[in-house]
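Enquirer: can't give you the sequence, but here's the structure:
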């Protein structure tokens, strides 16, 4: 610990940690997957459509700005007491350094950042009843954001000048860990949620596609991202439902895998962002029969998540971004079977990397190194060792094409029913 020179931070994006004058939280944090502010997001999009271009995406319930409008409407006493608004990882930074700071990639997910100029948007803040004084200071992910407090340095056995890097939101940190820093470097992050991430050297918003065009954790870089609320968490949910461990379930499903499942699984357990922006959507198994077995349920879950990534790929193509291969990171990347299903559905080679299941943490460590040494990103943010390249199986690509269309048709048929069901119980 005495040799540590820098610490990097990464964490879930879009959250709202609301602080008073004494830097104490005013209420429990509101997290990325909280959909209560759907009305506020719709109002922002309808009243201020021009802001979606500068913010890189239309307002969605998960973003921080609609959350604050919800607080203003439902908890006005809390809203009036807000001195600072931090993202979750930046509250950790505050406790470590005493500084209220965020990085560009995490700030990008608030809907308050002007992505092109990499600065807070006074207009976006004003329409949510806020101003710059309530925002953290902005730094690049590679820049120092402060120094570890002396009492913590002593407690942890560290030197007195440990730099805390700006860090990154989890998606951008994963890109840094994977070395995805050049134009059209692409990867899938298959964690609790899911992202299809493509690095760009220019800011290329396409809000009409429901893609996110955000600042990267490196200066003068941005990214396009399709963000899905439901990733590997769907498999964890299924394992809990079946009261079984994940690995044996995957092994059983892989053993019987020959073709697409007869079932269709809509993976929208927590609503969905890209490509639907539908907080009312929910999970569905379609096609159950008395012969349906446990392994078929698991395969359908894996395919349903893969189909949602196919929707994400389609959004990128509509925005003019073409992919030739994709990296794979996150906890779901540990399964070569799931990677094969993804390759078959997407009709693209997938590359698995050493340590890819811990990509965002590795990215945060790289940002700590850059902040403490001043090295060039290209020297540090290289690709990890390739473990495996998984190519699609042509005959399965052909079989999955009609199943993907059925998946899309099923969602569109049920979309009005999702909203009716929500209204009937709320």
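Expert: Right, received. Where do you want to start? Small disclaimer: the values here were computed from a predicted structure and weren't measured.
Enquirer: going forward, measure contacts and count neighbours with C-alpha atoms only.
Expert: OK.
Enquirer: buried sites along the host helix or strand of residue 403?
Expert: Counting by DSSP states H and E, the secondary-structure element that holds residue 403 is helix 394-425. Of the residues in helix 394-425, 396, 397, 400, 401, 403, 404, 407, 410, 411, 415, 418 count as buried by neighbour count, 16 or more other C-alpha atoms under 10 Å.
Enquirer: want to compare, so here's the second one:
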């Protein structure tokens, strides 16, 4: 059976996964990077590459490369690297989390809104285009040395294949590429001090780029390098949410919802933005400032007893909106939003009500998505730390009144491996995901709990409206 490798290069490390065509993970390895204030702004691409070579060699031990067919890469969205004509970095990678580009972000947003209003306009400090502009302003003397601006995943794909001139739909969205018309809009070089020749060719994620040319022990030259994807989208692929109507909720530090629609979702408030699916569909997504960060901050890491107690308390009649910072961005925009909760709760009641509150936010998000898209949410897959709580899964299935599928493998590296298979072994991404994703468990709604949560959900929405949040 053919095998496939997915590489994930994140802010804090590199991970490789070797999987077969049924989605079984045969080997994995990871290496961590030290995290500091400086590494949130800039990192060395060469450090990434050295880490990638080491984790690749680990998963390719014992002749594992014999049936290896393809490899792909996922990494952070919005991270940018200027390279010269020898494909060498002119500057450390300017990370998505670098907040120094506020002025440039505002300029890009204003310019795009005027000259390409139907395209991507939600530029900010996490976007790639403002980082290109910032680099030119900071180092004008280096403009003549620039050959290309590339993204984090592109650098690793370039090191593997020798091709730095091509990227994919997802990585270029926040660099200004218009995924509707599949072209770079002219305002980038006509209204901003950038050059057209600095911008890469763009292909759908999963497109074969060429054979491996890198010298890595165990990695043969018969292996195909496949165009990559941003980390959030790769995790969505690993969840199995790749067909219209299917959606993924990841509850980590924040609550992130991504799915697939037939048509692009137009949101006048800018809560959702659309990636382009390799098969021509759309991949809308949005992120709430609520999530699971309140769990460890309020209750620590020893949660077994609380989860056991929560299972006996469902449903509570308490309201708890566990927002740990001021301001909400999805499914409603409310800069003034703050945490609120019913008074006098025990720890177990507060813990349970917090899980219910996040589930109410998730339901409201899906209602907004259906309203804006005119399409039905047919399946919800889930990932993130919160999916390890059976009590929380039960709450969510009954609040949503839909089965919730917890997936077995949901890492970005696994998503990249599926992407590698989609363009080389299978005929499409949907076929690859159907074969390679595995449901660990499904939690179905129960009529009595659904009815109870229906009433509680509307009480929660009423409280949001009373406070002027939604």
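Expert: Arrived safely, thanks for sending. The structure displayed is predicted, hence computed values, not measured ones.
Enquirer: what helices and strands are in contact with the helix holding residue 403 of structure 1?
Expert: Packing partners of helix 394-425 of structure 1 (3 or more C-alpha pairs under 8 Å, 6 or more residues apart in numbering; DSSP states H and E): strand 264-267, helix 294-318, helix 336-346.
Enquirer: what's the most buried one of those?
Expert: Using mean count of other C-alpha atoms under 10 Å, the stretch among these with the greatest mean number of neighbours is strand 264-267 (a mean of 26).
Enquirer: how far does the next helix or strand after that strand sit from the chain's center?
Expert: As assigned by DSSP H and E, the chain's next helix or strand after strand 264-267 of structure 1 is strand 283-286. Centroid separation between strand 283-286 of structure 1 and its chain, computed with C-alpha atoms, centre = their mean, to the nearest Å, is 23 Å.
Enquirer: counting contacts, what elements does strand 283-286 of structure 1 pack onto?
Expert: strand 264-267.
Enquirer: so how much does the strand it packs on differ from structure 2 once superposed?
Expert: Superposing on structure 2 and averaging over aligned pairs (mean C-alpha distance after the TM-score superposition for structure 1), strand 264-267 of structure 1 comes out at 2.8 Å.
Enquirer: give me the contacts around that strand.
Expert: For strand 264-267 of structure 1, the external contacting residues (C-alpha atoms under 8 Å, 6 or more residues apart in numbering) are 230, 234, 282-287, 300-301, 303-305, 308, 403, 407, 411.
Enquirer: and what of stretch 240-255 of structure 2?
Expert: When contacts are taken as C-alpha under 8 Å, 6+ apart, the neighbours of stretch 240-255 of structure 2 outside the stretch itself are 236, 239, 256-262, 281, 287-293, 362, 375-387, 429-430, 433-434, 437.
Enquirer: quick check: end-to-end length of it?
Expert: Distance between the two ends of stretch 240-255 of structure 2: 18 Å, counting by C-alpha to C-alpha, to the nearest Å.
Enquirer: find the nearest non-adjacent residue to residue 389 of structure 2, please.
Expert: Among residues not flanking residue 389 of structure 2 along the chain, residue 307 sits closest, at 6.9 Å (C-alpha to C-alpha, 6 or more residues apart in numbering).
Enquirer: what's the angle between the strand or helix carrying the one you found and helix 390-400?
Expert: Residue 307 of structure 2 is part of helix 304-313 when elements are defined by DSSP H and E. Angular relation of helix 304-313 of structure 2 and helix 390-400 on a 0 to 180 degree scale: 40 degrees, by axes from the mean of the first three to the mean of the last three C-alpha atoms, to 10 degrees.
Enquirer: which strands or helices does helix 304-313 of structure 2 pack on?
Expert: Under the contact criterion of 3+ C-alpha pairs under 8 Å, 6+ apart, helix 304-313 of structure 2 touches helix 347-373, helix 390-400.
Enquirer: make it 6 Å
Expert: Secondary-structure packing of helix 304-313 of structure 2 (3 or more C-alpha pairs under 6 Å, 6 or more residues apart in numbering; DSSP states H and E): no helix or strand packs against it.
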